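# Starting from these lines, generate the structure:
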Amino acid sequence: MPTIVLVSGSLRRDSVNTAALATLRRLVTERSAEAEAEVEVEVVPLSIGDLPHFDGDEEQRGDPPAVAAAKSLVARADAVVISTPSYNGEIPGVLKNALDWLSRPYSESALTGRTVAVLSASPGPRGGVDAQLGLVGVLRRVGARVVEHEPVAVGGAEELRTADGDFTDPTVLAGLGSLADAVLAAVGAADARVGA
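Below you'll find the model as predicted:
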């Protein structure tokens, strides 16, 4: 069963990035069902709030349980989708910390060769798009295969999110739907490479 891991770069309970990923999850599930695929796509969230601050000394002693679990989940995923807020134009420290853990050790990174897609959401009008450039830079540096796609940035997200914590705005759904299609296509391409 293909697995897609969702990572929100925000720890807020009512995070618009977590809501964007919830909407993407629904769209991926719907598209998978519409395609009448023989194999369902499993979509799993990865919470990064439990990861300790990266510490080289602690790494030398062995990965803490939360880190080992996160690495295992990402390593067996067919794709990862990360939604990031923009903190002063960059990704938040908690997300960078997670990427630092996942990228270690250098020769055995869970992200190397992994298909990763990015998006962002923000209450502001730009939708956190500024943070995407830095996020893509980190992902490429650690050897991830970043999904090529027009940036998806949900601006004014607080107002657009429904009471159920979802997005139904047609423009938002179009962007997230297109990204969902790109991720599913990338997962299919990865399966084809493995089967070749």
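# Could you use CA atoms for every contact and neighbour count after this?
Will do.
# any idea how far the nearest residue to Thr18 once chain neighbours are set aside is from Ser83?
Distances taken as Cα to Cα, 6 or more residues apart in numbering put Ser8 closest to Thr18, at 5.4 Å, once the chain neighbours are dropped. Distance, Ser8 to Ser83, by Cα to Cα, to the nearest Å: 5 Å.
# list residues touching both of the two?
Listed as contacting both Ser8 and Ser83 by Cα atoms under 8 Å, 6 or more residues apart in numbering are Asn17, Thr18, Leu21.
# Switch those over to CSV; also include neighbour count.
Formatted as CSV, the shared contacts of Ser8 and Ser83 follow (neighbours: other Cα atoms under 10 Å):
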residue, neighbour count
Asn17, 28
Thr18, 27
Leu21, 24
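# let's see this one next to it:
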Amino acid sequence: MAQTRVLALVGSLRTGSVNRQIAETAAAVAPEGTELTIFEGLGDVPFYNEDVDVPGATIAGADELRAAAAEADALLLVTPEYNGTVPAVLKNAIDWLSRPYGSGAIANKPVAVISASPSRNGAKWAHDDARKSLRVAGGTVVDAELSIGSTSHKLGEQHPRENAEVAREVGELVRALVAASGQLVNA
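Have a look, this model is predicted:
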């Protein structure tokens, strides 16, 4: 069986954020034969600007993001909710990955979203906005959703991978994403 490569994009740039920890959990519970990598350079990607995104241009940060996404079989976005929607850093990444429109690095690629928040809402608005934006950008949004609410209460000081319920739910979503890439045996 070929190795399935999943690229995770985390909407919080804080090193210790629960969303980053959820992405780490996804890597830890991914099915055998899956390599899940967290993209480390989202903070270095400039805001999307069509004036600089021209053929032959070298755009530090954006070129690395596009290359990593192009090499991946699927993408996983892990998002908090900022002011009722997806953080700018994730929306910006989606914008870069959608270009050129119809043939960008995200086109027809399986994508999934996990959202998490201290609120009971579980960043559901950001979750829904991310899925909508990914769909419009040309990604194939998998039929699996996970919003984790009340993270402060549910996790406390615990890493999400130490919480059996959260680890199981994250594992199920990653398994669905890998299955959507067509590379999971016994899906």
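# What would you report as the TM-score here?
TM-score of the superposed chains, computed with TM-score structural alignment, normalised by the length of the second structure, equals 0.88; 181 aligned residues with a Cα RMSD of 2.0 Å.
# Just the strands from the first structure, written as ranges.
With DSSP state E as the criterion, the first structure has strands at 3-8, 42-46, 79-84, 115-121, 145-146, 153-154.
# In the second structure, what range does the last one match?
If I follow you right, that is strand 153-154 of the first structure. Mapped onto the second structure using TM-score structural alignment, strand 153-154 of the first structure spans residues 147-148.
# What of the longest one?
Counting by TM-score structural alignment, strand 115-121 of the first structure pairs with residues 110-116 of the second structure.
# That stretch vs the first structure, average distance?
When the first structure is superposed, stretch 110-116 of the second structure averages 0.7 Å from its matched positions, counting by mean Cα distance after the TM-score superposition for the first structure.
# Let me know how buried the aligned partner of Thr85 of the second structure in the first structure is, in neighbour terms.
The criterion is TM-score structural alignment: under it, Thr85 of the second structure has Glu90 as its aligned partner in the first structure. By the criterion of other Cα atoms under 10 Å, Glu90 of the first structure has 18 neighbours.
# State which helix of the second structure is the longest.
The residue-count maximum for a helix in the second structure (DSSP state H) belongs to helix 164-180.
# Quick check: which helices or strands does that one pack against?
Secondary-structure packing of helix 164-180 of the second structure (3 or more Cα pairs under 8 Å, 6 or more residues apart in numbering; DSSP states H and E): helix 18-29, strand 74-79, strand 110-116, strand 146-148.
# Could you export those as JSON lines, including distance to Ala93 of the second structure?
Shown next, in JSON lines, are these (distance: least, Cα to Cα, whole Å):
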{"stretch": "helix 18-29", "distance to Ala93 of the second structure": "16"}
{"stretch": "strand 74-79", "distance to Ala93 of the second structure": "10"}
{"stretch": "strand 110-116", "distance to Ala93 of the second structure": "13"}
{"stretch": "strand 146-148", "distance to Ala93 of the second structure": "20"}
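# middle-most residue in the second structure, spatially?
Residue closest to the average C-alpha location in the second structure (Cα atoms, centre = their mean): Leu77, at 1.4 Å.
# surely Leu111 of the first structure meets Ser103?
Yes - here Leu111 of the first structure reaches Ser103: they are 6.0 Å apart, a contact under Cα atoms under 8 Å.
# Any chance you could list residues touching both of the two?
Counting by Cα under 8 Å, 6+ apart, the shared contacts of Leu111 of the first structure and Ser103 are Val142.
# how about the first structure, which residue sits the furthest from its center?
Residue farthest from the centre of the first structure, counting by Cα atoms, centre = their mean, is Arg61 at 28.2 Å.
# residues touching it, list them.
By Cα under 8 Å, 6+ apart, no residues touch Arg61 of the first structure.
# From Gly165 of the first structure, how far out is it?
Plainly put, Arg61 of the first structure is 40 Å away from Gly165 of the first structure if you go by Cα to Cα.
# What count of nearby residues applies to the closest residue to Thr162 of the first structure other than its chain neighbours?
In this structure, Thr162 of the first structure finds its nearest non-sequential neighbour in Thr168, 7.3 Å apart by Cα to Cα, 6+ apart. For Thr168 of the first structure, the neighbour count with other Cα under 10 Å is 13.
# same thing with Glu81 of the second structure?
By the criterion of other Cα under 10 Å, Glu81 of the second structure has 23 neighbours.
# ok now do it, which residues does it touch?
Each residue near Glu81 of the second structure by Cα under 8 Å, 6+ apart is listed here: Pro87, Ser115, Ala116, Ser117, Ala123, Lys124, Trp125, Ala126, His127.
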